[in-house]
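# Got a predicted model here, sequence first, then my questions.
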Amino acid sequence: MLNYYYKDTIRGFCDKNVETIIGEIILNNQFDSSFNQNKAWEKQIEILKPIVSDFSGTIIFEFSIPRLGKRIDCVLIINNVVFVIEFKVGEKEFLHHNLIQVWDYALDLKNFHQPSHDAFIVPVLIATESNGSFHEISFSTHNDNLAYPLKTNKKEFKQLLETVINLYSNHEIINSGEYASGSYKPTPTIIEAAISLYNSHRVDEITRNDSGAKNLRTTTSYISEVIDHAKAKNKKVICFVTGVPGAGKTLVGLKVATEHLDRSNGNSAVFLSGNGPLVAVLQEALVRDKVERDKELNIRTTKAIARNSVKAFIQIIHHYRDAYLVDKKAPDDHVAIFDEAQRAWHKEQTVAFMKAKKGQDNFDSSEPEFLISCLDRHQDWAVVVCLVGGGQEINTGEAGISEWLNAIQCKFPSWEVHVSPELKDKEYNAFDTIEDLKETCNVFFKTDLHLSVSMRSFRAENLSLFIKQILDIDIIGAQKTLQQLYNQYPIVLTRDIQKAKTWIKEKARGSERYGIVVSSQAQRLKPLAIDVRTPVDPVHWFLNDRDDIRSSYYLEDVATEFQVQGLELDWACVAWDGDLRFSDAGWQGYSFVGNKWQNIRKDERKKYQLNAYRVLLTRARQGMIIVIPEGNKEDHTRLPEFYDETFNYFQKIGLHVI
């Protein structure tokens, strides 16, 4: 598939008639083009011919942006400048969403298209019938040679081209052939990936395919091989997939599920998650996308109709559990994929819940044990895939991965176990349990089951390592890793929430999403206008646009670790409170009760508190700012000493202060 519909030298373009050019565009278009689309191309060509005739360079129509599922109307490469052009034929106004659209195209090229990394890229919105034109060229503090979008009309576009080209006349000329065929290594958000999988069962076109992303494909392939092996040999197998934050564990699970959606062949899979906000956001994103796609095809689809089909793609784990609590038959699917398996409840929590909420007085299993027992009902074969995040248990009753291992050893020793070797790392707290399991079960250690490269922070693959070093109080290691991060992934420190808001707004470009995230225990940020007790709807927060006060963009509602786990922002403001404090004795956790902070003494709750900040500090794809308040010596709940040592610790590591 070509990544454009038409490419030619500017001279060749000007020498051809309009019909010939449109014919070439239509020939390379795999889909039927409408009459309106053909007329739009005709108008664009007629406008461009007299404007570009005095320049030398390359012109490209319908340049593909796979991650966004869109195409750029026109790309002009003149000397060393790439003009990314969005036409609005007949439009008299420069509408904001159109400006964001062309900016997003340019940002995608700058971030993921290799020849664009060092090129001067100028996004241009042409409202053909507008009376005004704005040619002031400016750049952000990113210093990446990407200009703020320019606005012009058809009459003044040539002047814009001349102004920009004269400004950059001393730089090396771009090789247009290499530019058009250059490698494209996108890193989609989980929302973008889920939409692509739901629509086509593929993510190949919108995800990286370089060596750094190789493990993503390797892991998916290995799990598929295990499924085939289990079916062929009538075996029951459980796999444990580990990965650093943002490595793509959920993406692996979704991809395996979509590859096994067909129930007619007897090896169908279901993707299950206990993360309510993640499921709600993904389901709503899929629903909105389906409604919008059908609208473009003149098909009227209501949200209710779309939602019914979407729910079969991704489900809440508790609905699955409750269904087979009543129905004692084997599940419809032979394969069950459990996302964030470390968050499953231990026996005490599950028994208490079943008695109080479900009227099950005789229930005597942990959640992992019951879930495995459901698949064990199959007489022939079954596969369970557990996607495991290290150090991410954040809720009371979340047992960690050892509960799954104990269940296998005690109740299902005949199951074959395929384990990522990283599961022995201390952050998973499962080393002893694995050693015990080896005595009774067939355990296979497979490096293919570990995702070692973060795909979330495409600008800094070692961000998760840096956060781990901070929380492990590995100061020297953190200082070294920070030096590797600085040029690509800005992390700054401040004591002023207003400075933080200004910084994050300036850094975000186009539709890049930003927001404030805080710990659910951050009870004393109210003087900063942050109240964690005000519930936030993650669907509105993550999906709604800038003009919606409920969206993250407004920087009014804040999300906690419970709303953001498994999801991501482009830019994050992490507001730190006195619930986690650095001291000579290490990290100290606190809970605000009544009118004062109380020291957290239980090891399990200490772990939850540390993990909450691990989640918050690994949400941003492109950069973050950490706000540690100065406190107030006149407020016994916000004394400066509650914050100062933490601030000094981050300074010692080397974070820049603004």
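Yep, it's here.
# Could you use CA atoms for every contact and neighbour count after this?
Fine.
# so residue 518 sits right up against residue 559, yeah?
Yes: here residue 518 reaches residue 559: they are 6.3 Å apart, a contact under Cα atoms under 8 Å.
# And the residue nearest to residue 371 when sequence neighbours are not counted, how far from residue 375?
Computed as Cα to Cα, 6 or more residues apart in numbering, the closest residue to residue 371 that is not its neighbour in sequence is residue 321, at 6.8 Å. Using Cα to Cα, to the nearest Å, one gets 11 Å for the distance from residue 321 to residue 375.
# Kindly report the same for residue 486.
Taking Cα to Cα, one finds residue 486 at 47 Å from residue 375.
# State the helix or strand in which the residue nearest to residue 371 lies.
Residue 321 belongs to helix 317-326 when assigned by DSSP states H and E.
# Remind me what the strand or helix carrying residue 271 packs against, helices and strands.
Element membership for residue 271, per DSSP H and E: strand 269-273. The contact analysis (3 or more Cα pairs under 8 Å, 6 or more residues apart in numbering; DSSP states H and E) places strand 269-273 against helix 249-259, strand 315-316, helix 317-326, strand 335-339.
# Pick the most buried one from the ones you listed.
Of all those, strand 335-339 carries the top mean neighbour count, a mean of 26, counting by mean count of other Cα atoms under 10 Å.
# who touches stretch 172-179?
57-58, 77-81, 115-116, 119 (Cα atoms under 8 Å, 6 or more residues apart in numbering).
# let's bring in a second one:
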Amino acid sequence: MATYTVTEGNRIEINFNGIIPDEATRDKMKSVKFRWDPGRGLWHGLYNVETLAIAKEVCGIEPVKDFSASKFLKGYALKLKIRDIISADQRQLEIWVKMLKDHVNDVMSEDNSSRTGNSVSPSQESVWMDCFKFIACTLSDLNMAAKEFELVFEYSLPGTVHERPDVFLLTDKKVISLEFKRKPAPQVDDNKDDVAQAIRYKEWLMNHHRVTIDKNLEVKSYLVCTHRDAQPGELRGINILTADNFCSTIEQELNGERSCQFIEEWLSSSKTEMPDMLKAIEIMYREGRIPYISDVNKNCLKKVLWYISGASKKNKKLLILINGVPGAGKTAVAQSVVYEANKNGKANAVYLSGNGPLIEVLQYQINQVGNNRHMGENAIQGMKEFKATFFSPKVAVPEQSILIFDEAQRAWDAEKLKRGFTEPEGLFDIGERIYSRRGYTVLIGLYGNGQVIYTGEEAGLSLWEDALNKHGDWIVLASKDLADKIQVTGERKVVDNDLFLPTSLRADFIDCSKWVEEAICYTHTNLSKAKSEFKKLQKTSMRICVTRDFSKIQERAADIDKDHPEWKYGMLVSNFAEQNIISKALPGWNIGFNGSNAVSMREYGPWFSGGCKELTKVCSVYGNQGLELDCPIVVFSGDYIRYGNKWMTRGYQRNKQQGKYKDIDTIVENNYRVLLTRARKEMIIFIPRDEILDETYQYFIDMGMDEL
């Protein structure tokens, strides 16, 4: 009989006493991240609600030993009725403060092993006491029914590190976050995070909290300034409450509401996952499941898999074009298709990209997870190697029937390919060979607008249209905006808007692309429109700041390491970056080809896995297209500047490469379009101190951007 133990280290262990559990039982344990320890002969995992439930299910008995299990399972410090806070005496308040302190110390020691001892300062204890007294004083006039509602203190948002809103008020229909500040106003003392924090909690609940999403709860977020001089107001869409309006606002929120009947379910909710690409791959290959991304992506994925199934059953030749805004998850859909098509053990789909660094990073991630240096190569291949094998001689047939071509807008023309045909024509020819061998074939193109950055890639969609017209029995499936631009003969075009991904997932549904278009497009930049779009962004949790001082970046990095240790940040530059500008800001740095401060081939995997946080190297667009960071540091390095109230391209690298492109200005602009859409949580724009960049710096300040 299997038994389980909860250890003092907040771990849970299952011992099958020498008996190997069946595959279904192993899969259940793996689904909640239990791992096999061959040395000790047992399964182990982090102790939480999900792992405890599985342990009980597979063992069928109570724990052998349990060290304060309820403390770890709660996930919050206190749950108190408003009336109890109002009637509490000083001694009771001190007991509650002690409980808050003990809870936070437990959480901090769990989440960050570098923190030891007491993580709670005397000033924090004073803030808690101030919060209790403010609530007791201001809510004493609430009606009796409202006083029966419960407040939850220091609830840890599931799946996060150090994200604990001060107070939650729950009803059957609402989740209300109350963030207390002992200040006359938020954003004082050079702290720009107060409002962003309140917005972040609101967005997190709306996008990640499973019970909140499933029960369609309305989410509200307030900042509460307890200082006697505080004034009510509104900042970036967040209402500021004070002693003058706190009671009336709470009474209004609770009018007609019932106390939450499922509060325990809510408090033990799991997190819906929206990982970055590398985390998504880890989940797929380590845990055997496709992570939650969004309903938009789910619809697209299901539709693509349905089309593939139909093609194999009805002997079809399909070209499926998937497009969307930057950060919408085109690569995530593609990787999910590869995983689903190959999970039966056959290599039936392959992801192809000419982006060498992206291939390196994705293969590195899969190989790390699978502990097999060939696993990544089977699922993801470089276009260069694929072309060398299958473009000539024109007889070889890939093992896969589904070819996924990344960055379809960057397909090479015949001149660039130097084989007498274009890349799309070559892929169609391979598709014909696959069809002859297996009776069906599917090409999937991931199409991103405004992201052409290399020579020979400027023809865009026309190359695919030409290839379709040379292969009259292929069917193209695309969203309306792409389908309208493709002219093919006969009824060979299917319009399906599920193939368009309209929502950026990279930053928790925050879409920066509209602001980027208004801010950096050299043909029609409009400061007033850029201001308007930036103002919309300021009402989200996305924080974008500008600085000319690298030491400020280092200070912010230290704060991120302390407050969000799971975040990744790093420096990104244009492919046309000016070495002399970088040298002035960062003396001794060399960002040239294979320079000591430039990320090079075979370094991208480790860099994106954490080396980026060292801030000793910059990654060019060549390396970061298709990838993302929680907080990218985008360096404007003199190749794209504001001059005379307009954008201008310039510099040695730009002039050196001008003859390679049909429109060098658009290529440089596209570099910055890519750079400015890499952020998941925050972005820092670094503009070195050089006279030529003064107007560029002032442009962002005039837009309303805060200085870091």
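Ah, there it is. As the structure is a computational prediction, the values presented were derived from the model and not from experiment.
# hang on, the earlier thing: now the buried members of the contacts of stretch 172-179 of structure 1.
Those of the contacts of stretch 172-179 of structure 1 that meet the buried threshold are 57-58, 77-81, 115-116, 119, by 16 or more other Cα atoms under 10 Å.
# Closest to residue 606 of structure 1 out of those?
Here the nearest of those to residue 606 of structure 1, counting by Cα to Cα, is residue 116; it sits at 45.7 Å.
# Leaving out chain neighbours, which residue sits closest to that closest one?
Nearest one to residue 116 of structure 1, counting by Cα to Cα, 6+ apart, is residue 110 at 5.1 Å.
# The stretch of helix or strand the one you found belongs to packs against which elements?
Using DSSP H and E, residue 110 of structure 1 maps to helix 96-112. Applying 3+ Cα pairs under 8 Å, 6+ apart, we find helix 96-112 of structure 1 packed against strand 58-65, strand 81-88, strand 120-127.
# Now render the buried ones among the contacts of stretch 172-179 of structure 1 as a markdown table, adding distance to residue 329 of structure 1.
A markdown table is the format used below for those (distance: Cα to Cα, whole Å):
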| residue | distance to residue 329 of structure 1 |
| --- | --- |
| 57 | 67 |
| 58 | 64 |
| 77 | 63 |
| 78 | 67 |
| 79 | 68 |
| 80 | 66 |
| 81 | 64 |
| 115 | 56 |
| 116 | 56 |
| 119 | 60 |
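# Pick the one among those residues closest to residue 36 of structure 1.
Distance to residue 36 of structure 1 across these (Cα to Cα) is lowest for residue 58, with 25.7 Å.
# In this structure that closest one contacts residue 77, no?
Yes: between residue 58 of structure 1 and residue 77 there is a contact under Cα under 8 Å: 5.1 Å.
# thinking again about what came up before, residue 486 and residue 375 of structure 1: which is more packed in?
Higher neighbour count among residue 486 of structure 1 and residue 375: residue 375, with 22 against 15, using other Cα atoms under 10 Å.
# before we move on, the earlier item: Throw the helices and strands packed on strand 269-273 of structure 1 into a markdown table and include distance to residue 226 of structure 1, thanks.
Listed next are these as a markdown table, based on distance: least, Cα to Cα, whole Å:
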| stretch | distance to residue 226 of structure 1 |
| --- | --- |
| helix 249-259 | 11 |
| strand 315-316 | 23 |
| helix 317-326 | 22 |
| strand 335-339 | 11 |
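# looking at those, which is closest to residue 389 of structure 1?
helix 249-259 (8.1 Å).
# residue range for the closest one in structure 2?
Counting by TM-score structural alignment, helix 249-259 of structure 1 lines up with residues 330-340 of structure 2.
# Mind reading off the mean deviation between that stretch and structure 1?
By mean Cα distance after the TM-score superposition for structure 1, the fitted stretch 330-340 of structure 2 averages 0.8 Å away from its aligned residues in structure 1.
# circling back to that earlier point, what about the helix holding residue 110 of structure 1, distance to the chain center?
Helix 96-112 of structure 1 sits 18 Å away from the centroid of its parent chain (Cα atoms, centre = their mean, to the nearest Å).
# got a list of contacts for it?
So helix 96-112 of structure 1 is contacted by 65, 72, 84-86, 116-117, 121-125, 146, 148-149, 184-187, 509-511 (Cα under 8 Å, 6+ apart).
# same deal with stretch 549-567 of structure 2?
Residues from elsewhere that reach stretch 549-567 of structure 2 (Cα under 8 Å, 6+ apart): 161-162, 547, 569, 585-586, 613, 629-631, 684, 686, 688-689, 708.
# burial measure for the aligned residue in structure 2 for residue 207 of structure 1, as a count.
Aligned counterpart of residue 207 of structure 1 in structure 2: residue 292 (TM-score structural alignment). When neighbours are counted by other Cα under 10 Å, residue 292 of structure 2 registers 15.
# Wait, residue 292 of structure 2 touches residue 274, no?
Yes: using Cα under 8 Å, residue 292 of structure 2 is in contact with residue 274, at 6.0 Å.
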